[in-house]
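*Asks:* structure of the sequence below:
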Amino acid sequence: MEIGISTFVETSPDVRTGEVMSHAQRLREVVEEIILADQVGLDVYGVGEHHREDYAASSPAVVLAAAAPQTKRIRLTSAVTVLSSADPVRVFQDFATLDGISNGRAEIMAGRGSFIESFPLFGYDLNDYDELFEENLELLLRIRESEKVTWRGGHRPAIRDLGVYPRPVQNPLPVWIGSGGNSESVIRAGALGLPLVLAIIGGRPEQFAPLVQLYKKAAARAGHDPSRLPVASHSHGFIGEDGQAAADKFFPSTQDRMNAIGRERGWGHYSRATYDAARSLEGALYVGDPQTVAAKIVHLRQKVGITRFMLHVPLGTMPHEDVMKAIELLGTEVAPRVREEVARWEADGGETT
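*Replies:* Coordinates of the predicted model:
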């Protein structure tokens, strides 16, 4: 069971002061957070790609590369790379470069992206949303399979027996498929034999169990061994030594961000009651003291079959020292509890229910 962190490198207004942190400051803070995550024994750190004012990381590979020489073990991934509006050749080159700098710790998490700003920015038509992703994924996988590539598609110039460099340390370079819970995307991931990441940020996480089973069935039908394919989740959360204090501290920025995005997408109002309900054992918010958060992650493993858990923190703008403390607690107290409990459960013949 792998445990890690994901971030979108938010620079939204501080709900307490109204101040807006500079992109440069938040980027430097994230590098410090990655270094700490490595020091406390976490397995993976993911940075999401966005192209809007309230998110600072338009180039996850660059951010991760800044931390790579200062870390030793932690895996470094995008979360996600918006592959529909990216050139697959450049994506591969960027992450192969990161793989070399980190000596084999880079990963690509490929997705369509839930925000659309990158499409007009790079000159793509939203009407081609699905087709772009499928074509670009095909090319990305072709590049990782072969140093020399011949390929033709409908949305970029053809490639004729050209080399793509540098080549990564890992062969193949890991490519995960990120999904918000769409059945077509999980079937595609399974059929391709690619690891799956589910964004579980609302509702009951247990409702994602049928999608995991659908993914594994698609993998088996395509001749892949489902037991060798990891399944990850990404969920919002925060950890403090005192559970109630942690909940009170995480709520203001969470409410602000959920309502800001909700206004763009037509969601209902995000209230304290909504927030507290999501903190229950069956909810999708991983907030509380280390024992509480560990129990929820183990529950997710047992009920859904997740083998990698990524805590998304912060949601919105929070004091850097609070985020650093949450990362420390995740690595030193939550992760050991989860690994021990999952190992015990598996030794007893535990199966996902």
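*Asks:* from here on, contacts and neighbour counts on C-alpha atoms
*Replies:* Noted.
*Asks:* centre-most residue in this structure?
*Replies:* With distances taken as CA atoms, centre = their mean, residue 79 lies nearest the centre of the chain, 3.7 Å away.
*Asks:* tell me if I'm right that that one and residue 44 touch.
*Replies:* No - counting by CA atoms under 8 Å, residue 79 stays clear of residue 44, with 10.8 Å between them.
*Asks:* list the contacts of the nearest residue to residue 254 once chain neighbours are set aside.
*Replies:* The shortest distance from residue 254 to any non-neighbouring residue, by CA to CA, 6 or more residues apart in numbering, is to residue 315 (5.5 Å). Neighbour list for residue 315: 10, 236, 237, 253, 254, 257 [criterion: CA atoms under 8 Å, 6 or more residues apart in numbering].
*Asks:* which SS class is residue 315?
*Replies:* At residue 315 the chain is in coil, as set by DSSP: H, G, I helix; E, B strand; the rest coil.
*Asks:* quick check: the gap between it and residue 232.
*Replies:* For residue 315, the distance to residue 232 equals 19 Å [CA to CA, to the nearest Å].
*Asks:* where exactly do the strands run in the stretch 1-150 of the chain?
*Replies:* Ranges of strands within the stretch 1-150 of the chain are 2-7, 44-47, 75-78, 81-82, 106-111, 148-151, based on DSSP state E, counting those that start in this stretch.
*Asks:* and of those, who's closest to residue 160?
*Replies:* strand 148-151 (4.4 Å; CA to CA).
*Asks:* remind me what that closest one packs against, helices and strands.
*Replies:* helix 129-145, strand 159-163 (3 or more CA pairs under 8 Å, 6 or more residues apart in numbering; DSSP states H and E).
*Asks:* can you add distance to residue 275 and give those back as CSV?
*Replies:* CSV is the format used below for the helices and strands packed on strand 148-151 (distance: least, CA to CA, whole Å):
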stretch, distance to residue 275
helix 129-145, 32
strand 159-163, 50
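*Asks:* among those, which is nearest residue 292?
*Replies:* Residue 292 lies closest, by CA to CA, to one member of these: helix 129-145, at 38.0 Å.
*Asks:* structure for this one too, so we can compare:
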Amino acid sequence: MELGIGMFGDLQIDAKTGQIQAPQQRLQEILEEIKLMDEVGIDIFGMGEHHREDYAVASPEIILAAAASVTKRIKLGSAVSVISSSDPVKLYQDFATVDLLSNGRAEIMAGRGSFIESFPLFGYDLKDYSSLFTEKLNLLLQINNNETVNWTGKHRASLINQPIFPRAQRKLPIWVAVGGTTESVIRAGKLGLPVMFAIIGGSYASFQSLFEVYEQAYTDAGHDMANYQVGVHMHAFFGENNQAVGEWYYPFYAQQMNRIGASRGWPPYQRSQYDYGRSTHGHLLVSDANQAADKILQIKETFGLTRFAAHMDVGSPDHAQMMKSIETYGTQIIPQVKKALQS
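*Replies:* As a prediction, this is how the structure comes out:
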């Protein structure tokens, strides 16, 4: 099982003044954090795409290209690319470039977008939310498989005998990110694409039925189980002391949940939600190394995971603490998990 880290590039916001951290500062911090991930043995890093003032990253591929120059082994992917509002041709070209810069370490994670700011920004209608994703994903797959493309669709100009360059060193791994809709899970299974489940609330075991639906769709479509890949993306933060890290991280996490919730009509975030999330069956991994390793192993056993991604910058915790969390993950948690899996 691969163990990675995902980020959205959250900017820290002062709870009293509302002042937002300078994006330049956060981008430099992110590159330092990715460099450390590479050094301590994290398998993969994923960068998300957002078009809001409280996030620093609108183009994951630019961050990944910069990261390629300061890393040697870690895989570099998006988490996610909002493919519905992107041009698949340009998206492929950008990630092919990252692949060349990184000597074959690039991946794409395609998603429909739980944040919708990119749709009006790039001139798309939300009524086409589903058809945009389906059409553009199919075009991206065709480009990934073929140097010269013939394609006609509804949402962009046709391509007629069109060569697309540059080319990645090999076919880019393309994952599909899903948030819990059965339709998305079945689509990914039929296409034989690896799927990443975002588990960001409640009990992680509630996703069991979706894993079963995905596996059924995957096998019904005749895909080889030797290539079967599934992962989870879960909010996480790690420290030396279980109680201390939980108390320290809560204000960052709660403030971010309330900021997002205010725009979506959610009720105020409760401490009881946080405490349940940190429990054995909850959706959060905010703990010391031993408890985190045990919980990751439990989730691996529940779902048959091939990848686990710790989303580690929710609320933009202090950079120094982020570096400590990354170090704990790479030097303590990952070795424990991999040792247990080998025994």
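*Asks:* can you tell me the element the alignment partner in the first structure of residue 248 of the second structure falls in?
*Replies:* Under the alignment (TM-score structural alignment), residue 248 of the second structure pairs with residue 249 in the first structure. Here residue 249 of the first structure, judged by DSSP states H and E, is contained in helix 243-265.
*Asks:* mean per-residue distance, that helix versus the second structure.
*Replies:* Helix 243-265 of the first structure: mean distance to aligned residues in the second structure after superposition is 0.9 Å, counting by mean CA distance after the TM-score superposition for the first structure.
*Asks:* which element follows that helix toward the C-terminus?
*Replies:* helix 272-278.
*Asks:* how close does that next one sit to the second structure?
*Replies:* In the superposition against the second structure, helix 272-278 of the first structure averages 1.1 Å from its aligned positions (mean CA distance after the TM-score superposition for the first structure).
*Asks:* buried residues in that helix?
*Replies:* By neighbour count with 16 or more other CA atoms under 10 Å, helix 272-278 of the first structure contains the buried residues 275, 278.
*Asks:* quick one: distance of it to the chain centre.
*Replies:* The chain centre lies 23 Å from the centre of helix 272-278 of the first structure; the measure is CA atoms, centre = their mean, to the nearest Å.
*Asks:* other SSEs contacting it?
*Replies:* For helix 272-278 of the first structure, the packing partners by 3+ CA pairs under 8 Å, 6+ apart come out as helix 243-265.
*Asks:* for the helix it packs on, packing partners?
*Replies:* With contacts taken as 3+ CA pairs under 8 Å, 6+ apart, helix 243-265 of the first structure sits against strand 231-239, helix 272-278, strand 286-288.
*Asks:* so which bits of that helix are buried?
*Replies:* Within helix 243-265 of the first structure, the residues that qualify as buried by neighbour count (16+ other CA under 10 Å) are 243, 246-247, 249-259.
*Asks:* using a markdown table, lay out those residues together with distance to residue 96 of the first structure.
*Replies:* Below are those laid out as a markdown table (distance: CA to CA, whole Å):
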| residue | distance to residue 96 of the first structure |
| --- | --- |
| 243 | 41 |
| 246 | 38 |
| 247 | 39 |
| 249 | 39 |
| 250 | 36 |
| 251 | 38 |
| 252 | 39 |
| 253 | 35 |
| 254 | 35 |
| 255 | 38 |
| 256 | 37 |
| 257 | 33 |
| 258 | 34 |
| 259 | 37 |
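*Asks:* pull the most distant pair out of the residues you listed.
*Replies:* Spanning the widest gap among the buried residues of helix 243-265 of the first structure are 243 and 259, at 23.6 Å by CA to CA.
*Asks:* now do the closest residue to residue 13 of the second structure other than its chain neighbours: how many residues are near it, please.
*Replies:* Once flanking residues are discounted, residue 13 of the second structure sits nearest to residue 20: 4.5 Å by CA to CA, 6+ apart. Other residues lying near residue 20 of the second structure total 14 when counted by other CA atoms under 10 Å.
*Asks:* kindly report the same for residue 13 of the second structure.
*Replies:* Residue 13 of the second structure sits with 18 neighbouring residues when counted by other CA under 10 Å.
*Asks:* quick one: the helices in the stretch 1-150 of the second structure?
*Replies:* 23-40, 60-68, 88-101, 118-121, 129-145 (DSSP state H, counting those that start in this stretch).
*Asks:* dump the residue contacts of residue 234 of the first structure.
*Replies:* Here residue 234 of the first structure is in contact with 6, 197, 198, 199, 200, 201, 309, 310, 311, 312 (CA under 8 Å, 6+ apart).
*Asks:* from residue 109 of the first structure, how far off is the second one?
*Replies:* Which is residue 197 of the first structure. Taking CA to CA, one finds residue 197 of the first structure at 8 Å from residue 109 of the first structure.
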